[in-house]
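J.: sequence and predicted structure below; questions after.
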Amino acid sequence: MSDAPSDRPGLFLGQSDQGAPEALLLHRANRHGVVAGATGTGKTVTLQIMAQGFSDAGVPVFCADVKGDLSGVSQAGSPNEKLTARAADMGLTLTPRAAPTVFWDLYGQKGHPIRTTISEIGPVLMARMLDLNDVQEGVLMVAFHVADKEGLLLLDLDDLRSLLAYVGENADRIGREVGNVAPASIAAIQRSLLQLEQQGGAAFFGEPALRLEDMMRTGLDGRGQVNVLDATRLMNSPRLYAAFLLWLLSELFEQLPEVGDPDKPRLVFFFDEAHLLFDDAPKALLEKVEQVVRLIRSKGVGVYFVTQNPADIPDSVLAQLGNRIQHALRAYTPSEQRGLKAASESFRPNPGFDTAEAIQGLGVGEALVSVLDERGAPTVVARTRIRPPDSRLGPATDAERAAVMAASPVRGLYDQAVNRESADEILAARHAAANQAQEARSKAEEKAARATRAPARRPSNRQTPMEALTKSVLRTAGSTLTRELVRGLLGGLKRR
C-alpha cells in the first residue's frame, strides 16, 4: 500500500474534508478500536484497507469474512476511473497488488480447517456454545473436574459425550465428592451437544489443533500474513462464531509474552459482527471479554470490533477502544436515535460541525475518524473520505481461492484430522474390561455353586443281605401259615 502524504508514521486511512491526511499510528494501534456503520456504508472496504495496510507494515492480521467480500484482499485490484480519481485527489498513487493471504474455515471447505480441543475450550466457553443455564453449566464444570482428576483427555465431542455418560453412571459417587449431578442436567447437555453437532460444530473440535504461530507469520518480503476466516456458513451458528473468536483471543492472551507498547502490533485482530459476542451473554462471559481486551494490549495485540452501532458493545469494553471509525448511521426509531446519540458523544467534538448530524449525512466511503495521537489522546473527530484499496473490491472466485490455498505456507498441516486415544477410547476400554470382569465373576460364582450343591441320591433296587433274609423268613412263615390254614379248612370239611 502506498505511503500516506504525511509526515506522521502510520496507516493512511484517508483524507479529511480539510485536506489533511488521517492516519492510524502504528505504535498506538494496539490500543484497540471500533469500525461501525450501517449495512452498505463501506465498513468492509475500511476493514480491507486496514488489513492490507497493517500487512504492508509487517503486522499479521486476523479477520472474519462474513459476506465473502473480504476474500478480494488476496487478489490485485483493478481500479476504475472513479477509484483512480479518488486516489489522485488524496495525492495517492494506487499500486494494485494482493496481500499475502491464508484462508481458514472451521468447516474446512473454503479454507484450511481450524480445530481446537474440548479441553482447551474449557467449561465456560463450552457452556456458552451450548446455551446452558447455570445449573447445567455447573454440571459441565463437574464433568471437566472429573476428566482432570482421572486423566481423561477431552479432544472432540465424542470424548465429551462419553465423559457425560460416565458421570451420569457414577452420579452417586461423584455427587458425594463434588456435589449433586442430576440426570436431567446430563440429558439436557447431551441434547445440546447433538444440536451443536447438527450445526457442523463437530468439525471444530479435534486435532491437529491450531498453533498460533501459524497465524502470526511474516513473509520474506516483510509483509504480515492476512488470515481470512470464511464465516459465511459460520454465521448460521452465532454462538459457535462468538465463542471461537473469544477462544482465539484468550489463547493469544495466555500464550504471548508481555511486550508493553511496541513500535507496531504483533497481531491485529478484527472481530466482525461483534454484537454476536455480547447478545444475551452472561455476566461471567462479559467480564472475561473485558479482561482480555484490557490486558491483551500489553501482549502487542490490537483488537478492532466491527459492528453496526457502537451501542452494540458494552460500555466497559467500548471504553478500551481508542481508535474509532464511524460510517453512516440511520436514526428512524427511538432506539436508533439513542444509538446515534451515544455514537456521536463518544467522539472528541469538532467545532466545525455537529457530530450527530454529520454521522447521518455521511455518504458511502466516508467516515468520521478519531485516532490516538502521539500522546495517546484521541484526536478531534474529522470527516474523512476513506482511501481506495490496492487489492480487489469484491470476492475472489473459487478458482482464485483454490490457487491461494495451494500456495499456502500451512498447506498440509491441518487438512487431515487425527484421532488419538482420549476419553472416549479410555472409557470404552474401561467399560469393556469391567464387562469382562463381571462375566468372569459370574462364571466363577456359578461354578462354585455347582460344586457346593449336594447331589441327590437315586433309589437302588439292590437288597442288602439282611433285607433278603427278612424277606425269605417272611415268605417261609407266610407259606407255612397258609398251608396250615388250608389243611385246617379241608380237615373240617372231611369230618362233616
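T.: Nice, I can see it. None of the values given here were measured: they were computed from a predicted structure.
J.: every contact and neighbour count from this point should use C-alpha atoms.
T.: Noted.
J.: please identify the helix or strand for the residue most central in space within the chain.
T.: For the chain, the residue sitting closest to the mean C-alpha position, by CA atoms, centre = their mean, is residue 244 at 3.7 Å. Here residue 244 is covered by helix 238-255, with elements defined by DSSP states H and E.
J.: buried stuff in that helix?
T.: For helix 238-255, a neighbour-count test (16 or more other CA atoms under 10 Å) marks 238-253 as buried.
J.: where along the stretch 1-150 of the chain do the helices fall?
T.: Counting by DSSP state H, counting those that start in this stretch, residue ranges of the helices within the stretch 1-150 of the chain are 43-56, 81-89, 118-130, 134-149.
J.: and the longest one, what other elements does it pack with?
T.: Meaning helix 134-149. helix 118-130, helix 157-169, helix 183-198 (3 or more CA pairs under 8 Å, 6 or more residues apart in numbering; DSSP states H and E).
J.: next up, a structure to set beside the first:
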Amino acid sequence: MGTIFLGLGANGEQQTLDLGRANRHGLIAGATGTGKTVTLQGMAESFSAQGVPVFVADVKGDLSGISMAGSPNFKHADKLEGRAKELGMDDYAYSDNPAVFWDLYGEQGHPVRTTISEMGPLLLARLLDLNETQEGVLQIIFRYADDNGLLLLNFEDLQSMLMYASQNASELSGLYGNVSKQSVGAIQRQLLSFESQGADKFFGEPALEIDDFIKTDEQGRGYINVLAADKLMRSPKLYATFLLWLLAELFETLPEVGDPEKPKLVFFFDEAHLLFDDAPKALEEKIEQVVRLIRSKGVGVFFVTQNPIDIPAEVAGQLGNRVQHALRAFTPKDKKAIRAAADTFRINPDLDVEQAITELKVGEALVSTLLDDGAPSIVQRTLIKPPRSRLGPVSAKERAIINSISPAEGKYDEEVDRESAEEVLLAKATDAVETAKEVEANGKEEVAKQPRKSTSIWEKALGRGTKVAIGSAAGMAAAKVLGQKSRANPMRSGVTSAAGSIATDLAGPVAGRFVRNLIGGLMR
C-alpha cells in the first residue's frame, strides 16, 4: 500500500498517510496563521504525485501557486529549504503540479455550471432560505416542469416557471396541492436577491461533467482542480451549497469501489464550518450520511477549518486522519475546543496533548492517521513537510497560460442557451394571446377547427433533426444519449439529428428527476 509523507515526529519517526486509508476522510484544523493552507498544499501535491486527482477551494486566492514550481527567489524560500533540511529531505526540489482552474463566475478559470434541474428543489430551497411552505411550492413547480417536459436549465427558466405558477395558481393547486401567489412571490424575491450576487452564472449549460475533475496528465500525475473561491466567499451559503451539490454529484456519478489502493479523488473542503452554519439538524444528519457513503466511491473528503468543534460530532466521527495545528486558549470556548480536539486523538502517554495544542509553532501539528488495520495511530507532535510548489498566487499572465493548456480548454467557456422552459412558456403565452384575438374576431367554433400551433416535444425534435444528415457521426452519437448516463448533456453543436434532438429534450426531465431523487433521498 502506498503512502504519502506528512512530516517528522518528535522522536524522528516519519508520519505518513496510507493511500488506501485516505478515503476514510480527514480533518485539518488550527487557528489562522498556524499553517493549515501550507499543510493542505503539501498534501495535495503528494496525492497528485501518486496519480490521485484533487479538488481544492482557494478561499484566500493563494493556492493557485500550486500550479507553479517554487523558486529560491520567492518569499519564504529560505524557510521551505530550511524545513526540508531539518526533515532530512535530501531529494527536496521545487516542482510544479498539473492544475486546472475553475471559477463559478468564469473570471479566473473555466466556468462551473449546473442546471436548475440538477440542483433540485431541496438544495435550492436551502440556498434561498425558503421556509417549508415555500419549499413545497418549489417542489410542485419542479414536478410540473417534469410532467410537462419543460427543461429547467437556468435562472430565466425558473423565473418563467414561477411567473406561470403565479398566473395559474388555481390550476396547479388542483393538480398538485396548494400553490399560493404569496409563496411564489416570496420565492421570486429571494431569487432576485440571489441573482444580484451574480449567482445566476452558476446555472446553465454546458453543465459540469464530473469526469473532468478526475483526470491524470501524461506523466500519470493527478490533476489538481483549483476552485477560485475568494469572490465566492462573499456568498457563503452559495459556496457551501455548491460543494454539497458537488459531493452529491460525485456520489451519483462514480461507481462503487469499496476500499481502493488509492482514492479516485481527494476533496478538500476549506472553511468547512460554512456547511454547518445555521443548518437544521436534519441536514447535518444527511451530510454525515453523504460523507459516510461516498467513502465507498473511493472519494476522500478532508474538512479544513479553524476550530474542530465547528464540525458536528456525527460528521467528525467519520474523519479518521487528523492534522491539528495550534489553537489559542483566549476564551472559555477556545478552551472547550482544545479539550475536544485533544479527546479525539489516540492517547500518547509521553505527550500532554491538551497542552501541546497551545504550544505548537507555525508549521507544526499533532498528527494521527489510520494504520493498515484501520486503527488510528498514536498522536505525535510533528514538523510538517514543506511544499515544492510556489507559496502564494500566480500572476494573471501565468493563470492565462495554465488555462490555455487545460484539458478542459474550450469545453465550458462559451455558454449555450437552448430551448427550455422559458422559450416554451413564452411561445405558449403568445399562442394564447393570438388565439384569444382570433376567438374575438372569428368566434370560438371557427377557431376550434384550426390545427394547434404548439407542437409536441417529439415533433419539435424531429423538425430540428431535419437540419442535419441522419447518418452523420454527430447524429449517431446523439442518438445514443438515452442509453448513457441520464443527465441533461450540453448541446455543443448548433444542430443535432432527429434522434439526438429527442434524446436531448427528454434527457432533461428524466435526468433531473433521477438526480433529484438521489439528492432528495439523501437530504430528507
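T.: Looks like it came in fine. Quick caveat: nothing in here was measured; it's all calculated off a predicted structure.
J.: any idea what the TM-score is?
T.: Remark: TM-score between the superposed chains equals 0.87 [TM-score structural alignment, normalised by the length of structure 1]; 441 aligned residues with a CA RMSD of 1.4 Å.
J.: if I look at the corresponding residue of structure 2 for the residue nearest to the centre of structure 1, how far off is residue 127 of structure 2?
T.: Residue pairing (TM-score structural alignment): residue 244 of structure 1 is matched to residue 242 of structure 2. Between residue 242 of structure 2 and residue 127 of structure 2 the distance is 9 Å, computed by CA to CA, to the nearest Å.
J.: what segments of structure 1 are strands?
T.: 11-16, 21-24, 33-36, 61-65, 101-105, 112-113, 226-230, 267-272, 301-307, 323-326, 366-370, 382-386 (DSSP state E).
J.: now these in a markdown table, with mean neighbour count and distance to residue 259 of structure 1?
T.: A markdown table is the format used below for those (neighbours: other CA atoms under 10 Å; distance: least, CA to CA, whole Å):
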| stretch | mean neighbour count | distance to residue 259 of structure 1 |
| --- | --- | --- |
| strand 11-16 | 24 | 21 |
| strand 21-24 | 23 | 20 |
| strand 33-36 | 26 | 19 |
| strand 61-65 | 25 | 18 |
| strand 101-105 | 24 | 26 |
| strand 112-113 | 24 | 30 |
| strand 226-230 | 26 | 22 |
| strand 267-272 | 25 | 12 |
| strand 301-307 | 25 | 10 |
| strand 323-326 | 26 | 20 |
| strand 366-370 | 27 | 25 |
| strand 382-386 | 26 | 31 |
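J.: so for residue 43 of structure 1, which of the ones you listed sits nearest?
T.: Closest to residue 43 of structure 1 of the strands of structure 1 is strand 33-36 (CA to CA; 6.7 Å).
J.: Provide the aligned range in structure 2 for the closest one.
T.: Counting by TM-score structural alignment, strand 33-36 of structure 1 corresponds to 26-29 in structure 2.
J.: superposed on structure 1, what's the mean shift for the matching stretch?
T.: Once fitted to structure 1, stretch 26-29 of structure 2 is off its aligned match by 0.5 Å on average (mean CA distance after the TM-score superposition for structure 1).
J.: how distant is that stretch from the center of its chain?
T.: Taking the mean of its C-alpha atoms, stretch 26-29 of structure 2 sits 19 Å from the chain's own mean (CA atoms, centre = their mean, to the nearest Å).
J.: highest mean neighbour count out of the helices of the stretch 1-150 of structure 1?
T.: Neighbour counts (mean count of other CA atoms under 10 Å) averaged over each of the helices of the stretch 1-150 of structure 1 peak at helix 43-56, with a mean of 24.
J.: cool, thanks, talk later.
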